[in-house]
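Engineer: Here's a sequence, model it:
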Amino acid sequence: MGVHLIYHVVDLFGIPTALYADLRCQHEGGKADDNFRITFYYTDKNVVMSATKYARESAPHIILQGKLGSYIKLTLDNQESLLLAGIRPCDNWNQEPENQWGTLHTEINGEIVRHKLESVRGNYQAYYDNIYQVLCENQDLIITPQQAITVLQLIELVYQSAKCGQKMAIT
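Structural biologist: Here you go, the predicted structure:
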């Protein structure tokens, strides 16, 4: 479970009111959690984040379900796979092909609509650019120390919830 995953939940949906976590180590002899399911509770929605190392079939990486429709994206942002393949960042280096875009399924004016939505290109370099801007150009941090503290506090609550098997209120 990476800190960036919880940061994304907070960045997209805000700070939840409570959370429940199930963390497991499924690898025989393993010492680290390799399976998790975390439910973040909000007054108007729940956000579920899960992952497992052991799955014969991969599941969609993003599923958003709402009253008016659904959005499903099968793959993650392609930055990491490009870097692992030795492809260095330049120009449109991580523009996803259409077959990796997410699908929106909704209804507009009584007509069922199902179409691909082009992915917004990720830009991990922006973090490092921002550090430079803070140090050399007196700019503000994009991710503030308070945001980092909030995410770390949520991670602590995740571990507490998993240990005691209870939903944890966030105050």
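Engineer: from here on, contacts and neighbour counts on C-alpha atoms
Structural biologist: Will do.
Engineer: Could you tell me which helix of this protein is the longest one?
Structural biologist: helix 145-164 (DSSP state H).
Engineer: Before we compare anything, build this one as well:
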Amino acid sequence: MFFLEINNGIMFIVRKDDEMNKLYVAIIGYGMAGRLFHLPPLLGNPMYVVKYIMTNNEQTIQELKSNYPSIEIIHQIEEALTDQKIDLMVIATPNDVHYAYTEMSLLAGKHVVCEKPFVESLQQANFLFELAARQKKILRVFHNRQYDGDILTIHELIKQNPFGRIFSMTARFDFYSPQVQPRWRERPGVMPGKFYDLAPHLIDHVIRLFGLPKSLQMKTYKDREGALVDDHFEMEMYYEGLTCYLGAGQLFRNPLPRFQIDGTNASYYKYGFDQPDVNYLDIGDSYQSSGLRSELYTSQHEKVNIPILIGKHYLFYDKLAKDIQNNITQDSDKSYALKVVGLMEIAKKSDQINQIIEIPQSFQKL
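Structural biologist: Have a look, this model is predicted:
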């Protein structure tokens, strides 16, 4: 498109493409998270242009060149940090560089999305969010599972309140994967193992529904032969009159319910993982045709089948683009991200000392 501009009394014809308003993105790391959870919604959103992907895997490089020839492959994060055109850094690397790469990106004047688990300590998380505020940039932790269809369905169900007083909730990620794999998540290092991998999702679910607990207890296990890090955890979060049971394991041949909610008037059970697992199309309130069990029991023998919403994972990057455009750097995502890191830090201590630990009152201010 062409516009007239006047500068010092001289009229110019200036071309202003829609590209000028787009957000240019560098995806740092291209494993499962980059491939499945970041690149598709970014490519599907007209507000973003993915300029760079950082990877050093030769097979991945060839696949990217074949499938996405317009995306440039880089090998070092500095190549993106020094490009003034890059607005957003997506940190989808192994966990050991989350802190360093987030700090480097903010110092370079970029907005940042960082994969979970974010960082090891609340002190580190606070520092990075404070740095983002000083830099006047947005920092978001990628809690994309808040947009899963089943948890969206549960939020709606709790609003309708068929349960009476809820006294128990269970949320799980169980699999049957008996062989230890030669992957970084299954080797000793920074934030390895199943607890760091999946607890962020489950804790985020619970605190969005019920707020902070009064105390918690967590225990990790190495169930599989040859396991070098935890492949199973069980965690309990204690509220006044309510206990939330969280867990994940890799030797569950007949998995427990994905979600279970029990109240004085009704119970809800949902089995299996959403189909589709993620959805990046805005199709409104549509329902899965997966046939997964999603049942509300009002007595021992009376049940109602509850339709499961299709997920709305596109909302994460939709919301981020609007916030960047409107210069909104503070919202509830920061509070939840800090609380998840703080609760996980306490949970690790609980695992070490094998005790229930009370949550500090200071967490209410996060």
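Engineer: hang on, the earlier thing: what residues in the second structure pair up with the following helix or strand past the longest helix of the first structure?
Structural biologist: Remark: after helix 145-164 of the first structure, the chain's next helix or strand is strand 168-169, criterion DSSP states H and E. The aligned range for strand 168-169 of the first structure in the second structure is 357-358, by TM-score structural alignment.
Engineer: cool, and stretch 42-54 of the first structure?
Structural biologist: Aligned by TM-score structural alignment, stretch 42-54 of the first structure falls on residues 239-251 of the second structure.
Engineer: ok, and for that stretch, which residues are buried?
Structural biologist: Neighbour counts using 16 or more other Cα atoms under 10 Å place 239, 242, 243, 244, 245, 246, 247, 248, 249, 250, 251 of stretch 239-251 of the second structure among the buried residues.
Engineer: Roughly how far does the fifth one sit from residue 332 of the second structure?
Structural biologist: The one in question is residue 245 of the second structure. 24 Å (Cα to Cα, to the nearest Å).
Engineer: what do you get for the third one?
Structural biologist: Distance, residue 243 of the second structure to residue 332 of the second structure, using Cα to Cα: 24 Å.
Engineer: cool, and the fourth one?
Structural biologist: In this structure, residue 244 of the second structure and residue 332 of the second structure are 22 Å apart, going by Cα to Cα.
Engineer: What segments of the second structure are helices?
Structural biologist: Under DSSP H, the second structure gives helices at 32, 39-44, 58-67, 78-81, 98-107, 122-135, 149-160, 193-210, 314-325, 332-353.
Engineer: Mind putting these into TSV with distance to residue 5 of the second structure and mean neighbour count?
Structural biologist: Converted to TSV, the helices of the second structure look like this (distance: least, Cα to Cα, whole Å; neighbours: other Cα atoms under 10 Å):
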stretch	distance to residue 5 of the second structure	mean neighbour count
helix 32	47	11
helix 39-44	32	16
helix 58-67	40	13
helix 78-81	32	18
helix 98-107	34	19
helix 122-135	32	17
helix 149-160	48	17
helix 193-210	49	20
helix 314-325	23	16
helix 332-353	40	20
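Engineer: With distance to residue 15 of the second structure as new columns, can these be given to me in a markdown table?
Structural biologist: Shown next, in a markdown table, are the helices of the second structure (distance: least, Cα to Cα, whole Å):
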| stretch | distance to residue 15 of the second structure |
| --- | --- |
| helix 32 | 39 |
| helix 39-44 | 25 |
| helix 58-67 | 31 |
| helix 78-81 | 26 |
| helix 98-107 | 31 |
| helix 122-135 | 31 |
| helix 149-160 | 43 |
| helix 193-210 | 45 |
| helix 314-325 | 21 |
| helix 332-353 | 37 |
